[in-house]
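Student: coordinates for the following, if possible.
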Amino acid sequence: MSLFYNMFTITLMISAPIIIAALGGLFSERSGVVNIALDGIMLVGAFVTAAVVVVLDPSGANSKTAILIGLAAGTLAGMVFSLLHAYASIDLNADQTVSGTALNLLAAGITVYLCQIFFNQQRTPAFIRGITRIDVPVLKDIPVLGEMFFKQVHPTFYLTIVLVFVTWYVVFKTPFGLRMRSCGEFPQASASMGINVRRMRYFGVLVSGALAGLAGGVMVLTQDVQFTVVTVHGFGFIAIAALIFGKWNPFGVLGAGMFFGFSQTLGFYAKDIPFLATLPTEFFSMFPYVLTIIALVIFAGKSVGPKASGEIYDTGKR
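Tutor: You can find the predicted model right below:
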């Protein structure tokens, strides 16, 4: 039973950045812009977060303050970086897939380049400690559930749950969310009702950038001890898969993110599970990504996203 509890705790840790980034993608796509640059934005957010933590807290004496400032900086960096995608796809009418791909490539190069400039190496120095696990008083004593959700869990998971509910409320329960969703379904009709489609789409992309930057920061501070170019290792693309798998709904994204997080965790603990221990370790290294492809093949055709997502907004179209 202890093996299950340990696996579940790691699953929550790994799922958090996937879910946060996927929620960012939800805002972008609900406004009508496909953002496949989530992986690159996560990379930028991870670099900025790690760099700020290293610079502000070389001794580890006041790590909580450094971590909070680092996460805020990573969030802001993700938002600023996503401006490139917003400008290219909204103002220049560029193909959104090409723009997102370009940002992914740019992120890998620019983060390594900045590491060379600031730290004279292709990575940041290791920080002494990142986000530490916590026990929630009283709740940790609840049978079974206490062990799973409230004992030795990273607080970033609770932040993720809050973001899921906030996203659900903003997108589905507010007039602003209704206007944003209308821009992702039929922007011409939205414009005829006086809605500024350009502004709504900028909002969606910038929020997606902020959340993806935060996801990158969360990932580097919970799953690593320094930033490298492989810190994110494709989690942004898994977040996109979770968004599709979750049918562009915050609670669906939560379940899909947990599913993909567990698939990653399974690789870590395979050697401790008798009927899996005989399989090659390489199998479990590729397992999450193979599972992502399989999930997309099975469910992508059944998942219907916003109708105008990915389409260039043409004011003359009827």
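Student: could you use CA atoms for every contact and neighbour count after this?
Tutor: OK.
Student: ok, Leu83 - contacts?
Tutor: Val205, Leu206 (CA atoms under 8 Å, 6 or more residues apart in numbering).
Student: which element is it on?
Tutor: Taking DSSP states H and E as the criterion, Leu83 maps to helix 63-86.
Student: go through that helix and flag the buried ones.
Tutor: Judged by neighbour count (16 or more other CA atoms under 10 Å), helix 63-86 contains these buried residues: 63-64, 66-67, 69-86.
Student: cool, and stretch 173-181?
Tutor: The neighbour-count check on stretch 173-181 (16+ other CA under 10 Å) flags Gly177, Arg179, Met180, Arg181 as buried.
Student: got the angle for the helix or strand that comes right after the helix holding Leu83 vs helix 63-86?
Tutor: Where DSSP H and E defines the elements, the next helix or strand beyond helix 63-86 is helix 96-119. Inter-element angle recorded for helix 96-119 and helix 63-86: 140 degrees (by axes from the mean of the first three to the mean of the last three CA atoms, to 10 degrees).
Student: helices and strands around helix 96-119, which ones?
Tutor: helix 38-56, helix 63-86 (3 or more CA pairs under 8 Å, 6 or more residues apart in numbering; DSSP states H and E).
Student: neighbouring contacts of that helix?
Tutor: With CA under 8 Å, 6+ apart, helix 96-119 has contacts from 33-41, 43-44, 47, 84-85, 88-89, 121-125, 228-229, 310.
Student: what comes up buried for the following helix or strand past it?
Tutor: Once the chain leaves helix 96-119, the next helix or strand it forms, by DSSP H and E, is helix 145-149. Of the residues in helix 145-149, Gly146, Glu147, Met148, Phe149 count as buried by neighbour count, 16+ other CA under 10 Å.
Student: and the closest residue to the first one other than its chain neighbours, what does it touch?
Tutor: Closest residue in space to Gly146, ignoring its immediate chain neighbours: Lys140 at 4.1 Å, by CA to CA, 6 or more residues apart in numbering. Neighbour list for Lys140: Gly146, Glu147, Phe149, Phe150, Lys151 [criterion: CA under 8 Å, 6+ apart].
Student: please give me the structure for this one as well, since I'd like to look at both together:
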Amino acid sequence: MGTLIDFLHRAILQCIPLLFGSTGEIITEKSGNLNLGIPGIMYIGGMSGVIGAFFYENSLADKSDANGFLAVIIPLLTCILGSLIAGCIYSFLTVTLRANQNVTGLALTTFGTGFGNFFGGSLIKITGADVPSVALTTTSNFFRTSLPFADKLGLFGKLFLSYGFLAYAAIIIAIFASWFLNKTRAGLHLRAVGENPATADAAGINVEKTKYLATGIGSIIAGLGGLYYVMDYANGVWSNDGFGDRGWLAIALVIFAIWRPNLSILGSIAFGGLYIVYLYVPGALRTQELYKMIPYIVTIIVLVMVSVRKKKENQGPAALGLSYFREER
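Tutor: Down below sits the predicted model:
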């Protein structure tokens, strides 16, 4: 039982960046924008938060004097700003200039990775560290603070109450996104734009505004996944190329969850568990890369099943990835 609880606990820790990324991408895709730049946006969000935390920590004469509110709000705001700018760049290119969404997304991923590595390397040079990483332990401690009574509740406390606030925020955001998309007029307008922008435009819905808002908000949510990874999962340590393929897993999770934010909660936990299952299989360390392929294989299987069954509610938005030309309406 102890091993199972430990496995589930680590799976949840792994799943939070995926949940942030997939929720942000679902909101974006519901507007018809296929943003393959999510991995890059997660890098930008994480590095933007690191920059804010770095300058705040270095402004302190004594790090023990750090203010908890400022230590959290500054990285949060810089993360939100960096992620929003990245989302606006994507929207400007694909919505206003009508550039190809696939190419733009891939370019944004390349740019975001370079952005994170460039500024990560710059901060490492500033600190003069002997190892190629930046440690922001003071800020990380505030992000990783869990409920004070979690340790007293044994296995239950470890499994459900031993996480930082961003972990719970990810779940709340996913639940709220599901409610918003299915139960509100604004959510209906968003889905209408993703299904048929010409009809939505004829009904008086501002297609460009909707796409900009959905992509901007989705980018912010995805960027928070990058911030969580650095400040919580990695204990405040930034290492270049440290994210691995988590951004791509988040995109795969969108298909696995059939574009439903509430299902992405369970899906992200499953993906998080599959990502680390090799640690619990005897002799699997040598073939860990094969085990890390499992989430992608599962996604392909789900995609095939969804395609074969052809249920409308399980399909992606009809206008996903297509630029809207109002003149052709």
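Student: ok, back up a step: distance to Met1 of structure 1 added to the buried residues of stretch 173-181 of structure 1, as a markdown table?
Tutor: Shown next, in a markdown table, are those (distance: CA to CA, whole Å):
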| residue | distance to Met1 of structure 1 |
| --- | --- |
| Gly177 | 43 |
| Arg179 | 48 |
| Met180 | 45 |
| Arg181 | 44 |
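Student: in strands, which of those residues fall?
Tutor: Nothing among the buried residues of stretch 173-181 of structure 1 maps onto strands, per DSSP state E.
Student: nearest to Ile293 of structure 1, of the residues you listed?
Tutor: Distance to Ile293 of structure 1, by CA to CA, is smallest for Arg181 among the buried residues of stretch 173-181 of structure 1, at 27.3 Å.
Student: got the contact list for whatever residue of structure 2 lines up with the closest one?
Tutor: Here Arg181 of structure 1 is matched to Arg191 in structure 2, going by TM-score structural alignment. Contact analysis of Arg191 of structure 2 by CA under 8 Å, 6+ apart lists Lys30, Ser31, Leu181, Pro317.
Student: how far off centre is whichever strand or helix holds Leu8 of structure 2?
Tutor: Secondary structure assigned from DSSP H and E places Leu8 of structure 2 in helix 2-30. Centroid displacement of helix 2-30 of structure 2 relative to its chain, using CA atoms, centre = their mean, to the nearest Å, is 9 Å.
Student: packing partners of it?
Tutor: On a contact count with 3+ CA pairs under 8 Å, 6+ apart, helix 2-30 of structure 2 meets helix 38-58, helix 154-160, helix 165-183, helix 185-195, helix 207-228, helix 246-256, helix 261-276.
Student: what lines up with Asn93 of structure 1 in structure 2?
Tutor: By TM-score structural alignment, Asn93 of structure 1 lines up with Arg98 in structure 2.
Student: over to Thr278 of structure 1?
Tutor: Per TM-score structural alignment, Thr278 of structure 1 is aligned with Gly283.
Student: assign that match to helix, strand or coil.
Tutor: Per DSSP: H, G, I helix; E, B strand; the rest coil, the local secondary structure of Gly283 of structure 2 is coil.
Student: number of residues surrounding it?
Tutor: 10 (other CA atoms under 10 Å).
Student: contacts only, for Gly184 of structure 1.
Tutor: Per CA under 8 Å, 6+ apart, neighbours of Gly184 of structure 1: Glu29, Arg30, Ser31, Gly32, Val33, Pro306, Lys307, Ala308, Ser309.
Student: are we agreed that the fifth one is in a helix?
Tutor: Okay, so that is Val33 of structure 1. No. Applying three-state DSSP, one finds Val33 of structure 1 to be coil, outside a helix.
Student: what's Phe271 of structure 2 aligned with over in structure 1?
Tutor: Looks like Phe271 of structure 2 aligns to Phe260 there (TM-score structural alignment).
Student: which residue is the nearest non-sequential neighbour of that match?
Tutor: Closest residue to Phe260 of structure 1 apart from its sequence neighbours, by CA to CA, 6+ apart: Pro288 at 6.5 Å.
Student: how far away is the one you found from Val55 of structure 1?
Tutor: In this view, Pro288 of structure 1 and Val55 of structure 1 are 34 Å apart by CA to CA, to the nearest Å.
Student: so which of the two has more stuff around it?
Tutor: Pro288 (22 against 14).
Student: so the more buried one makes contact with Gln264?
Tutor: Yes. Using CA atoms under 8 Å, Pro288 of structure 1 is in contact with Gln264, at 5.4 Å.
Student: shared neighbours of those two, anything?
Tutor: Joint contacts of Pro288 of structure 1 and Gln264 (CA under 8 Å, 6+ apart) do not exist.
Student: any idea how far the aligned partner of Tyr212 of structure 2 in structure 1 is from Thr97 of structure 1?
Tutor: Under the alignment (TM-score structural alignment), Tyr212 of structure 2 pairs with Tyr202 in structure 1. Plainly put, Tyr202 of structure 1 is 16 Å away from Thr97 of structure 1 if you go by CA to CA.
Student: of these two, which one has the most company?
Tutor: A count of neighbours by other CA under 10 Å puts Tyr202 above the other of Tyr202 of structure 1 and Thr97, at 23 against 17.
Student: leaving out chain neighbours, which residue sits closest to that one?
Tutor: In space, and not counting its chain neighbours, Tyr202 of structure 1 is closest to Ala86: 6.0 Å by CA to CA, 6+ apart.
Student: distance check, that neighbour against Pro58 of structure 1.
Tutor: For Ala86 of structure 1 relative to Pro58 of structure 1 (CA to CA), the value is 35 Å.
Student: again with Met7 of structure 1
Tutor: In terms of CA to CA, Met7 of structure 1 sits 32 Å off from Pro58 of structure 1.
Student: check Thr111 of structure 1 too.
Tutor: 20 Å.
Student: the more surrounded of those two?
Tutor: Thr111 (24 against 16).
Student: give the equivalent position in structure 2 for that one.
Tutor: By TM-score structural alignment, Thr111 of structure 1 lines up with Gly116.
Student: and if you look at Ala241 of structure 1?
Tutor: With TM-score structural alignment as the criterion, Ala241 of structure 1 matches Ala252.
Student: residues contacting its match?
Tutor: Taking CA under 8 Å, 6+ apart as the test, what Ala252 of structure 2 contacts is Tyr296, Thr299.
Student: distance check, it against Ile294 of structure 2.
Tutor: Distance, Ala252 of structure 2 to Ile294 of structure 2, by CA to CA: 12 Å.
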